[in-house]
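Peer 1: Mind looking at a prediction? Sequence and model below.
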Amino acid sequence: MARIIYGVQGEGRGHSSRSKIIIEHLLQQGHDVKIFTSHKGYDYLSTIFDDVTNILGLGFVFDGGKLDISKTLQQNLQDGTIDAGKTMYLLYKTFKEFQPHLAITDFEPFVPYLKGLGNIPFLSINHQHIISQYHLEYPYKWRADYLRAKTIVDNMYWFADHYYVTSFYYPRAREMFRKKSTLIPPILRNEVQDRKLADNGPILIYATTTDARMVLDVVQKTKYQYIGYGFDEGSGTKGNITFKKTGTGEFLDDLASAAAVVTNGGYTLMSEAICLGKPVYSIPIRRQFEQMVNGYYLEKLGFGLYDLVPIRKRFLMFLEGLPYYRKNMRNDHSRRQGNTRLFKALDRKIEEIRLP
């Protein structure tokens, strides 16, 4: 069986949630996997797997509900100056002792450079490379945000043997990536797939930014009931909103029964909601192009609406259109989960490696 080093971007929860599913599959196949991650990724994965190492990770700085590019760069440069050398030495030491056959990364920037130490195969699995490897549609006024995001993604790493790009929308690949980049439908957690579905529960709101939380003033004036996660209110009820503290089990139950979902433009929850047939009202983080383009395609596909700042008239349009969005999702078979497809692709790649 193969010895694998697996890097996971630690910012947010989406990368680590997806990586958990894939790592569990690799372990079930009998492979030996060492995990390197940071921040929330380490906090999460270290409670599930034994062999998890905490390393330097990228962070993001937000100001007034939008991504602050200059402060983000400043913070990462300061942290990187101190810890990058330590992280690379730790990876080098692990490489020499572990002698991996393969490196995989979910947008973690250090593990890819193991390829140069022993010319081992290197695979990339994430959503972000859709920005740099595929022809995307977006409003022209987002051009500067797109170019910034593309520059960042291009420079994270550019030498993977193959890229598996998870997505609920399927744009055309750029010419140079048509043979080495594959679009994969969303990877769903077993906990999500196993839930009994309904669409008669309260609308689920998951909001962590200032702009997204502005939706409270909008929803309180509607006839629907809501469950809110990610707010400072803790638990309790305010008007037609029941606030809850984030907890995976109860959250997924509420997602499975929700009439619809209100969230930012983060890929993981949005894609899970779509796969479960839940219409989405998206409030992407401004200047974070990945979230913005996710919202754009959500609306283009007829699965919901997006606004960079909540607009009451548009939200009421969203509520009126719930049957229309559900019908579109029922008729779109491409939104189904891609777990099996990705697992088979990884198994084939590992079989191609000449193990000693």
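Peer 2: That came through fine. Treat the numbers as computed from the prediction; the structure is a model and nothing was measured.
Peer 1: drop to CA atoms for contacts and neighbour counts, all remaining ones
Peer 2: Will do.
Peer 1: all strands for the stretch 201-350 of the chain, in order.
Peer 2: 203-206, 226-229, 236-238, 241-243, 261-263, 280-282, 304-306 (DSSP state E, counting those that start in this stretch).
Peer 1: putting a second one here so we can go through both:
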Amino acid sequence: RALPLLWHRQRYIDEVSRLIDQFRPDVCMTDLEYFVPRAAERAGLPCLTLDHQHVITCCRHDLPRDMWWDAAIQGLTPRYLFRPTAENLIISFYAPPVLPRYKARIAPPILRDSVLALQPHDAGHVLVYQSNSTHRALVDFLRAATDRICYVYGYDRTEGREGNVVFMRKSE
């Protein structure tokens, strides 16, 4: 799906540019995506981002040595495919230090009312969301750290079990 979009990217940038000309905003704002920053740049407008991905490129991370290559590769997308933006609001549960060269701020996630209304309780298991399945040590850690069942979402495996670790499909 991405190739046809990129193949016709100029048409989409032109379309967004026309909308900017009609609407005449003072600033453009986007979640991490390709077209709005380019159209904003063309119009001479600042563009702000609101996303989690810039935590990769705008922040300093103390990673284990074997994770640096993965982090560098993941950082290529926001760094080179997308245009630089004037400022970044990074939504993240954790707040690593922002690198001085970036105008970025980290804010906690905005949670739905249905999530906030939930009462914490011990259901006898551990819920794990893993957005990067390249780090095998997570599964080994969970197997060694607890006897409780660990439901892991977001890993490259979507079914099956290894000891107390159960792999699940992503879902809302």
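Peer 2: Cool, the structure landed. The model shown is predicted, which means the values in this text are computed figures rather than measured ones.
Peer 1: Just name the most buried of the strands of the stretch 201-350 of structure 1.
Peer 2: For the strands of the stretch 201-350 of structure 1, the largest average neighbour count (mean count of other Cα atoms under 10 Å) is found in strand 280-282, namely a mean of 30.
Peer 1: chain center to that one, what's the gap?
Peer 2: Chain-centre distance of strand 280-282 of structure 1: 16 Å, with Cα atoms, centre = their mean, to the nearest Å.
Peer 1: swap in stretch 62-76 of structure 2?
Peer 2: That offset, for stretch 62-76 of structure 2, works out to 15 Å (Cα atoms, centre = their mean).
Peer 1: where do the strands sit along structure 2?
Peer 2: Here structure 2 has its strands, by DSSP state E, at 28-30, 47-51, 87-91, 104-107, 125-129, 149-153, 161-162, 165-168.
Peer 1: Output these as CSV; include the columns distance to residue 62 of structure 2.
Peer 2: CSV is the format used below for the strands of structure 2 (distance: least, Cα to Cα, whole Å):
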stretch, distance to residue 62 of structure 2
strand 28-30, 28
strand 47-51, 21
strand 87-91, 18
strand 104-107, 17
strand 125-129, 20
strand 149-153, 24
strand 161-162, 29
strand 165-168, 26
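Peer 1: among those, which is nearest residue 143 of structure 2?
Peer 2: Each of those has some distance to residue 143 of structure 2 by Cα to Cα; the shortest is strand 165-168, at 6.6 Å.
Peer 1: residues in structure 1 aligned with the closest one?
Peer 2: Aligned using TM-score structural alignment, strand 165-168 of structure 2 spans no residues in structure 1.
Peer 1: So which elements touch that strand?
Peer 2: If you count contacts as 3 or more Cα pairs under 8 Å, 6 or more residues apart in numbering; DSSP states H and E, strand 165-168 of structure 2 packs onto helix 137-145, strand 149-153.
Peer 1: Touching, residue 263 of structure 1 and residue 285? I think so.
Peer 2: No. Taking contacts as Cα atoms under 8 Å, residue 263 of structure 1 lies outside contact range of residue 285: 10.2 Å.
Peer 1: Please enumerate the helices of structure 2.
Peer 2: Per DSSP state H, structure 2 carries helices over the ranges 2-7, 9-23, 35-43, 54-58, 68-76, 113-116, 137-145.
Peer 1: Find me the equivalent region of the fourth one in structure 1.
Peer 2: For helix 54-58 of structure 2, the aligned range in structure 1 is residues 129-133, judged by TM-score structural alignment.
Peer 1: Now do residue 2 of structure 2: how many residues are near it, please.
Peer 2: Number of residues near residue 2 of structure 2 (other Cα atoms under 10 Å) recorded here: 6.
Peer 1: could you measure it against residue 34 of structure 2, distance?
Peer 2: 11 Å (Cα to Cα, to the nearest Å).
Peer 1: so what's residue 286 of structure 1 closest to, chain neighbours aside?
Peer 2: In this structure, residue 286 of structure 1 finds its nearest non-sequential neighbour in residue 66, 4.6 Å apart by Cα to Cα, 6 or more residues apart in numbering.
Peer 1: Likewise for residue 104 of structure 2?
Peer 2: Spatial nearest neighbour of residue 104 of structure 2, chain neighbours left out: residue 88 (4.5 Å); criterion: Cα to Cα, 6+ apart.
Peer 1: can you check residue 27 of structure 1 too?
Peer 2: Take residue 27 of structure 1 and drop its neighbours on the chain: the residue closest to it by Cα to Cα, 6+ apart is residue 33, 7.0 Å away.
Peer 1: and what of residue 105 of structure 2?
Peer 2: Among residues not flanking residue 105 of structure 2 along the chain, residue 89 sits closest, at 5.1 Å (Cα to Cα, 6+ apart).
Peer 1: is it true that that neighbour touches residue 51?
Peer 2: Yes. With contact defined as Cα under 8 Å, residue 89 of structure 2 and residue 51 form a contacting pair (6.6 Å).
Peer 1: Of the helices and strands packed on strand 165-168 of structure 2, flag the one that's most buried.
Peer 2: When those are compared using mean count of other Cα under 10 Å, strand 149-153 is most buried, at a mean of 20.
Peer 1: Residues touching that one, excluding its own?
Peer 2: Here strand 149-153 of structure 2 makes contact (Cα atoms under 8 Å, 6 or more residues apart in numbering) with 124-130, 142, 164-170.
Peer 1: on that earlier part again, out of the strands of structure 2, the one nearest residue 117 of structure 2 is which?
Peer 2: Of all the strands of structure 2, strand 125-129 comes closest under Cα to Cα, at 18.2 Å.
Peer 1: could the helices of structure 2 go into TSV alongside distance to residue 97 of structure 2?
Peer 2: Shown next, in TSV, are those (distance: least, Cα to Cα, whole Å):
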stretch	distance to residue 97 of structure 2
helix 2-7	33
helix 9-23	33
helix 35-43	25
helix 54-58	9
helix 68-76	16
helix 113-116	27
helix 137-145	24
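Peer 1: Among the ones you listed, which comes closest to residue 82 of structure 2?
Peer 2: Here helix 35-43 is closest among the helices of structure 2 (Cα to Cα), at 7.6 Å.
Peer 1: looking at the alignment, what does residue 199 of structure 1 pair up with in structure 2?
Peer 2: Residue correspondence to structure 2 (TM-score structural alignment): residue 199 of structure 1 is matched to residue 121.
Peer 1: no wait, residue 184 of structure 1
Peer 2: The alignment partner of residue 184 of structure 1 in structure 2, by TM-score structural alignment, is residue 107.
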